[in-house]
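A.B. asks: the sequence and its predicted three-dimensional model are supplied below.
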Amino acid sequence: MKQAENLQEYLRNWAGGDDQRFAVETTINRLLEGTVAISEIASFGALAGDLSGEAGGTNEDGDTQKMFDVRAHEILMEACAKAPVAVVGSEEAAEVIEVDRTAPLAVVMDPLDGSSNIETNAPIGTIFSIYAVPPSDVSTLEDSVLQEGVNQLAAGYIIYGTQTSLVLTVGAGTQIFTLDHQAGEYVLIRRDVTIPHIAKEYAINASNHSFWDGSIQNYVQDCIMGYSDHKQKFNMRWIASLVAEAHRIFVRGGVFLYPGDSREGYQLGRLRLVYEANAMAFLMEQAGGSATDCVRRIMEIKPESLHQRTPLVMGSKANVMQVARYQNFQDDDRNQAPLFGTRGLFVSGRGNF
């Protein structure tokens, strides 16, 4: 029986003799070594100390930093110091952090996504993207982390759950690896993942219904009511962990929505464009899915600041397109929804995907 390919072998084969790819390979390997340490801490839970305890500060999102947030950030910064990384943008730091000005790469990361789930033992994760540093005569180090997502060289997330899994793209499809704890290495388990074109599962925090605009309210209502003559209904999911929501999509399809709403501070949602949405968008698109801010392609939005927020809709391409059509339809007629039921394109036969 052929032995499964591990992460190092996969990256070595991908990089070949290319200098930039070798730098990306080295950086991913160093980051993933750090995530093995984070996974070990997570697996010990309370035995590793008060992971959910407050660290005494807040991040740029206004969330109280947990002890584990800070430790994960420290571990990954140590990893970046051992890699060809010039600058890092992290959720846990107010400003970009210079590492080695002469190095060719920039890293952006959410060191510990979903840390509010620590106490309940729900999935948490790490999200990262890697960019090339633009020439110094046309940009600053901060510009290196404020690039459009289309410029990403690699992106991935690690989900620390019942198993520790890595979902990775280097622009050659999306691959899923699982951590072999005994060997301390990630092993390739699913090559070139393909997200179903359309699925009947959606994830959204329905408790915010009254604050959404009409297009999102109509979309969710039509998912609940079912469509066409068959009255097929969608299932709703919500875990409140971006990596967990994304992982379900890679396994069985569906759509995730975190729209902006009318609450103070939520007009652009709560997710971050630079170190959360762009990585997810790259992974989704490489697997045949899609990601938008309800209308625009996420990876074509030019960031203006490190901690810039964005609405996010991601997942099966047809489902993401449906949400955009609701938004566009509302701009033309705010009293109707376009796709489902007696109001919809599905009934008329015009809404096939």
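C.D. replies: Happy to help now that I have it.
A.B. asks: only C-alpha atoms from now on, for both contacts and neighbour counts.
C.D. replies: Fine.
A.B. asks: doesn't Pro259 make contact with Val313?
C.D. replies: Yes - Val313 is within contact range of Pro259, at 7.3 Å (criterion: CA atoms under 8 Å).
A.B. asks: those two: which has the busier surroundings?
C.D. replies: Val313 (29 against 24; other CA atoms under 10 Å).
A.B. asks: thought Glu276 was touching Ile127?
C.D. replies: Yes - counting by CA under 8 Å, Glu276 does reach Ile127; the two are 6.5 Å apart.
A.B. asks: anything in contact with each of Val313 and Pro259?
C.D. replies: Jointly contacting Val313 and Pro259 under the rule CA atoms under 8 Å, 6 or more residues apart in numbering are Asp293, Cys294.
A.B. asks: so what's Phe250 closest to, chain neighbours aside?
C.D. replies: Counting by CA to CA, 6 or more residues apart in numbering, Phe250 lies nearest to Ile195, which is 5.7 Å off, once chain neighbours are set aside.
A.B. asks: tell me who's in contact with the one you found.
C.D. replies: Per CA under 8 Å, 6+ apart, neighbours of Ile195: Ile249, Phe250, Val251, Arg252, Gly253, Met284, Ala287, Gly288, Gly289, Gly315, Ser316.
A.B. asks: test my guess that Glu25 contacts Asn13.
C.D. replies: No - contact criterion CA under 8 Å: Glu25 and Asn13 do not qualify, at 10.0 Å.
A.B. asks: in the host helix or strand of Ala324, what's buried?
C.D. replies: For Ala324, the host element (DSSP states H and E) is helix 317-332. Within helix 317-332, the residues that qualify as buried are 317-330, counting by 16 or more other CA atoms under 10 Å.
A.B. asks: right, and the helix or strand after the helix or strand hosting Asn29?
C.D. replies: For Asn29, the element it lies in under DSSP H and E is helix 19-44. As assigned by DSSP H and E, the chain's next helix or strand after helix 19-44 is strand 54-58.
A.B. asks: helix, strand, or coil at Tyr202?
C.D. replies: strand (DSSP: H, G, I helix; E, B strand; the rest coil).
A.B. asks: on the three-state scheme, the residue nearest to the spatial centre of the chain is what?
C.D. replies: With distances taken as CA atoms, centre = their mean, Met280 lies nearest the centre of the chain, 3.2 Å away. The local conformation at Met280, judged by three-state DSSP, is helix.
A.B. asks: ok, second structure coming up, stack it against the first:
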Amino acid sequence: FSVYRRITALGTPATIDDFLQPGIKQIAAGYVVYGSSTMLVYATRRGVNGFTLDPSIGEFTMSHSNIQCPPTGRIYSVNHGNYFQYSKGVQQYIQRCQQKTKADGGPYTQRYIGSMVADVHRNLIKGGIFMYPSTIDKPKGKLRLLYECNPFAFIMEVAGGNATNGTKRILDVEPTELHQRSSFFVGSKNMMEELEECLNLDL
């Protein structure tokens, strides 16, 4: 989820302009991940904090304060089933991930469980990169900019990572419709920089 300041005057009906704001205008964002425990991750410009549900009292308690995404990691998350649908730059980055050795920070492991929340959450904590590129069949991407890409981009940047659509910083993209789709890459700073080197092949 995302929180924005409304553009229209207080006390008047909201308009589409209140929602079609670039991600950089977010003042807060968050998500809830369910598993062996239930965790709420909440970010403001002051930092990212995690709260775990304590079932004995029925409340969330802070369990992860001031979360910082490691600058690099050994996990890459992408749907390999679409490999030949991806651009040459994305394919090259995937090949680099597969070829990593101890000499250059590897070996990497591929973890993709089909839940962006779970994949990005793990990479935020442990370091890693999540990729959902555009494909030949879906040239505009699949994920929704406003309520999937923007919240995670905001959270990751506050935590020290980066996020892009492949050509532009996600938070700078000006939305034109509520359900606008986008390609999406998000993760550890150093891994994102190496990805962008490969994506330059597509320009």
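C.D. replies: Yes, it's here. This is a predicted model, so every value here is computed, not measured.
A.B. asks: TM-score for this pair?
C.D. replies: The TM-score (TM-score structural alignment, normalised by the length of the second structure) is 0.93; 201 aligned residues with a CA RMSD of 1.9 Å.
A.B. asks: check which helices and strands the helix holding Asn29 of the first structure is in contact with.
C.D. replies: When contacts are defined as 3 or more CA pairs under 8 Å, 6 or more residues apart in numbering; DSSP states H and E, helix 19-44 of the first structure sits against helix 7-15, helix 67-81, strand 154-160.
A.B. asks: corresponding residues in the second structure for that helix?
C.D. replies: Aligned by TM-score structural alignment, helix 19-44 of the first structure corresponds to no residues of the second structure.
A.B. asks: before we move on, back to that, narrow the contacts of Ile195 of the first structure to those in helices?
C.D. replies: With helices taken from DSSP state H, the overlap with these comprises Ile249, Phe250, Val251, Arg252, Met284.
A.B. asks: identify the residues contacting the aligned partner of the second one in the second structure.
C.D. replies: Looking back up the chat, that one is Phe250 of the first structure. For Phe250 of the first structure, the aligned position in the second structure is Leu124, judged by TM-score structural alignment. Residues near Leu124 of the second structure by CA under 8 Å, 6+ apart: Gln68, Cys69, Pro70, Met156, Ala159, Gly187, Ser188.
A.B. asks: wait, Ala203 of the first structure sits on Ile249?
C.D. replies: No - judged on CA under 8 Å, Ala203 of the first structure makes no contact with Ile249 at a distance of 9.8 Å.
A.B. asks: what does Pro139 of the second structure align to in the first structure?
C.D. replies: Checking with TM-score structural alignment, Pro139 of the second structure has Gln267 as its match.
A.B. asks: distance of its match from Ala154 of the first structure?
C.D. replies: 29 Å (CA to CA, to the nearest Å).
A.B. asks: for Val320 of the first structure, same thing?
C.D. replies: 23 Å.
A.B. asks: tally of neighbours for the spatially closest residue to Asp137 of the second structure that is not a sequence neighbour?
C.D. replies: Spatially, and ignoring its direct neighbours in sequence, Asp137 of the second structure is nearest to Gln85 (7.5 Å; CA to CA, 6+ apart). By other CA under 10 Å, the residues close to Gln85 of the second structure number 17.
A.B. asks: report the separation between Gln85 of the second structure and Lys140 of the second structure.
C.D. replies: 13 Å.
A.B. asks: please apply the same query to Leu53 of the second structure.
C.D. replies: Taken as CA to CA, the span from Leu53 of the second structure to Lys140 of the second structure is 37 Å.
A.B. asks: can you tell me the SS state at the aligned partner of Asp17 of the second structure in the first structure?
C.D. replies: In the first structure, Asp17 of the second structure lines up with Asp143, judged by TM-score structural alignment. Of the three states, Asp143 of the first structure takes helix under three-state DSSP.
A.B. asks: dump the residue contacts of Asp143 of the first structure.
C.D. replies: Pro134.
A.B. asks: try the one 3 residues further on
C.D. replies: Under the criterion of CA under 8 Å, 6+ apart, the contact partners of Leu146 of the first structure comprise Val274, Lys302, Pro303, Glu304, Ser305, Leu306.
A.B. asks: reformat the residues you listed as TSV; add neighbour count, secondary structure and distance to Glu98 of the first structure.
C.D. replies: Formatted as TSV, the contacts of Leu146 of the first structure follow (neighbours: other CA atoms under 10 Å; DSSP: H, G, I helix; E, B strand; the rest coil; distance: CA to CA, whole Å):
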residue	neighbour count	secondary structure	distance to Glu98 of the first structure
Val274	33	helix	17
Lys302	14	coil	22
Pro303	20	coil	19
Glu304	12	coil	19
Ser305	15	coil	16
Leu306	23	coil	14
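A.B. asks: dump those residues to TSV, plus distance to Phe68 of the first structure.
C.D. replies: Below are the contacts of Leu146 of the first structure laid out as TSV (distance: CA to CA, whole Å):
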residue	distance to Phe68 of the first structure
Val274	22
Lys302	31
Pro303	28
Glu304	29
Ser305	25
Leu306	22
